[in-house]
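> got a structure for you, letters missing:
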């Protein structure tokens, strides 16, 4: 459905964009100019369940959903954005791919990383899938976020990336991302972002060591 704001922005865009392959100018996920240009996906079905006796937690999520429209903003106003299925294939195939799992896109709050073999990113027909199989419960950020995921207080993901190729629809109301580069970007657990779709789970080991305050707090928070 085309709203008056969407139509007005499209008309302005059509007058100012040179060609449909041009990327959005001042791309962001909210109306105000300082908003991030990230894509959000909601973490539905968060679970905590046993994953062995290693004393670690496994996080499984989806940082973006493909072929599902969501609202974004550029210099002219709102538009619908869609990530094409397979858009990250070339980037994910890099041998030197460097992407961390972080909280709130804060690069100092890293919990896993592709370069250390603790984070795995793959594409499915549904979107960009994220798996961190061995999060350390003693890590401050893991201890902080795990109970919030368990309680449903935080239930979305987002990813930071660069657009390499895309195209506007003929009426300039929709922009499709055909190829993105996530190398040296991130996948993040966030409060709110842009794309409201996806699924995730967090698995708890059968018995987590309680030899630190962080582990003890985590064990209490995740107790059924």
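The structure has been received and is ready for your questions. Quick caveat, the model's predicted, so the values are computed rather than measured.
> every contact and neighbour count from this point should use C-alpha atoms.
OK.
> ok, and for stretch 153-162, which residues are buried?
154, 155, 156, 157, 158, 159, 160, 161 (16 or more other CA atoms under 10 Å).
> then this one, side by side with the first:
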């Protein structure tokens, strides 16, 4: 995953289904809209409804176990992974492969040892609100890189997210500085005109 990619996890039930052909499918949510998540105590984060709309139109998303790129479980283009956006969030269905990872995951989910899903992404549109006690980031759009079934959900990528907060603050200071400079130049122009200069 690239250096600007972030990872977020959610602990919700991961459900297992089997069909008559022996195919095992796991399903759950990798992200939930509107839930406020504390990101390392630095800020709160919310994923807005529709944040995945654009990326799902063209992304060839992969499914991994524990974000390990060497442990592929499915892929959108092969039809073994289905990722959709519904009213609740980012819904995921993975047809587990008949591999050691697939069989192990099936057993771990059945036992209740593996309970979470996660997703890797890059933010393409966001909004920051610093009026409260803690800054709040609303993610409006992302580039979805991958989804994962995870053994221990955690909010990784905090450093990258903090860099995003710092960038937003710098942009706001730059905009405020430019606005103040414009107001000063307009006031000077008015003063000169009033003096007949």
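Sure thing, it's come through. Note that this is a predicted model, so its numbers are computed, not measured.
> TM-score them against each other, please.
The TM-score (TM-score structural alignment, normalised by the length of the second structure) is 0.70; 151 aligned residues with a CA RMSD of 2.1 Å.
> rewinding a little: so of the buried residues of stretch 153-162 of the first structure, which ones are in strands?
For those, the ones inside strands are 156, 157, 158, 159, 160, 161, with DSSP state E as the criterion.
> the fourth one -> the second structure?
The reference is to residue 159 of the first structure. Using TM-score structural alignment, the equivalent of residue 159 of the first structure in the second structure is residue 119.
> residue nearest the middle of the second structure, spatially speaking?
Residue closest to the mean C-alpha point of the second structure, counted by CA atoms, centre = their mean, is residue 121 at 5.0 Å.
> let me know the secondary structure of the spatially closest residue to that residue that is not a sequence neighbour.
In space, and not counting its chain neighbours, residue 121 of the second structure is closest to residue 144: 4.6 Å by CA to CA, 6 or more residues apart in numbering. Residue 144 of the second structure carries the three-state label strand when classified by DSSP: H, G, I helix; E, B strand; the rest coil.
> list the contacts for residue 155 of the first structure?
42, 43, 44, 46, 149, 189, 190, 191 (CA atoms under 8 Å, 6 or more residues apart in numbering).
> hey, which helix is longest across the second structure?
helix 158-195 (DSSP state H).
> list the buried residues of it.
Those would be 158, 160, 161, 164, 165, for helix 158-195 of the second structure by 16+ other CA under 10 Å.
> residue in the first structure paired with the fourth one?
Going back to what we said before, that points to residue 164 of the second structure. Aligned partner of residue 164 of the second structure by TM-score structural alignment: none.
> so which residues of the first structure form strands?
Using DSSP E, strands in the first structure cover 39-42, 57-65, 70-74, 77-83, 100-103, 106-113, 120-123, 127-135, 156-168, 174-190, 201-203.
> please name whichever of those is nearest to residue 217 of the first structure.
strand 57-65 (14.1 Å; CA to CA).
> which part of the second structure matches that closest one?
Using TM-score structural alignment, strand 57-65 of the first structure pairs with 24-32 in the second structure.
> only whichever of the contacts of residue 155 of the first structure are buried, select them in ChimeraX.
Here is the ChimeraX selection string for the buried members of the contacts of residue 155 of the first structure, based on 16+ other CA under 10 Å:
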select :42,43,44,46,149,189,190
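> want to throw the contacts of residue 155 of the first structure into JSON lines with distance to residue 113 of the first structure?
Formatted as JSON lines, the contacts of residue 155 of the first structure follow (distance: CA to CA, whole Å):
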{"residue": "42", "distance to residue 113 of the first structure": "21"}
{"residue": "43", "distance to residue 113 of the first structure": "20"}
{"residue": "44", "distance to residue 113 of the first structure": "23"}
{"residue": "46", "distance to residue 113 of the first structure": "21"}
{"residue": "149", "distance to residue 113 of the first structure": "20"}
{"residue": "189", "distance to residue 113 of the first structure": "14"}
{"residue": "190", "distance to residue 113 of the first structure": "17"}
{"residue": "191", "distance to residue 113 of the first structure": "21"}
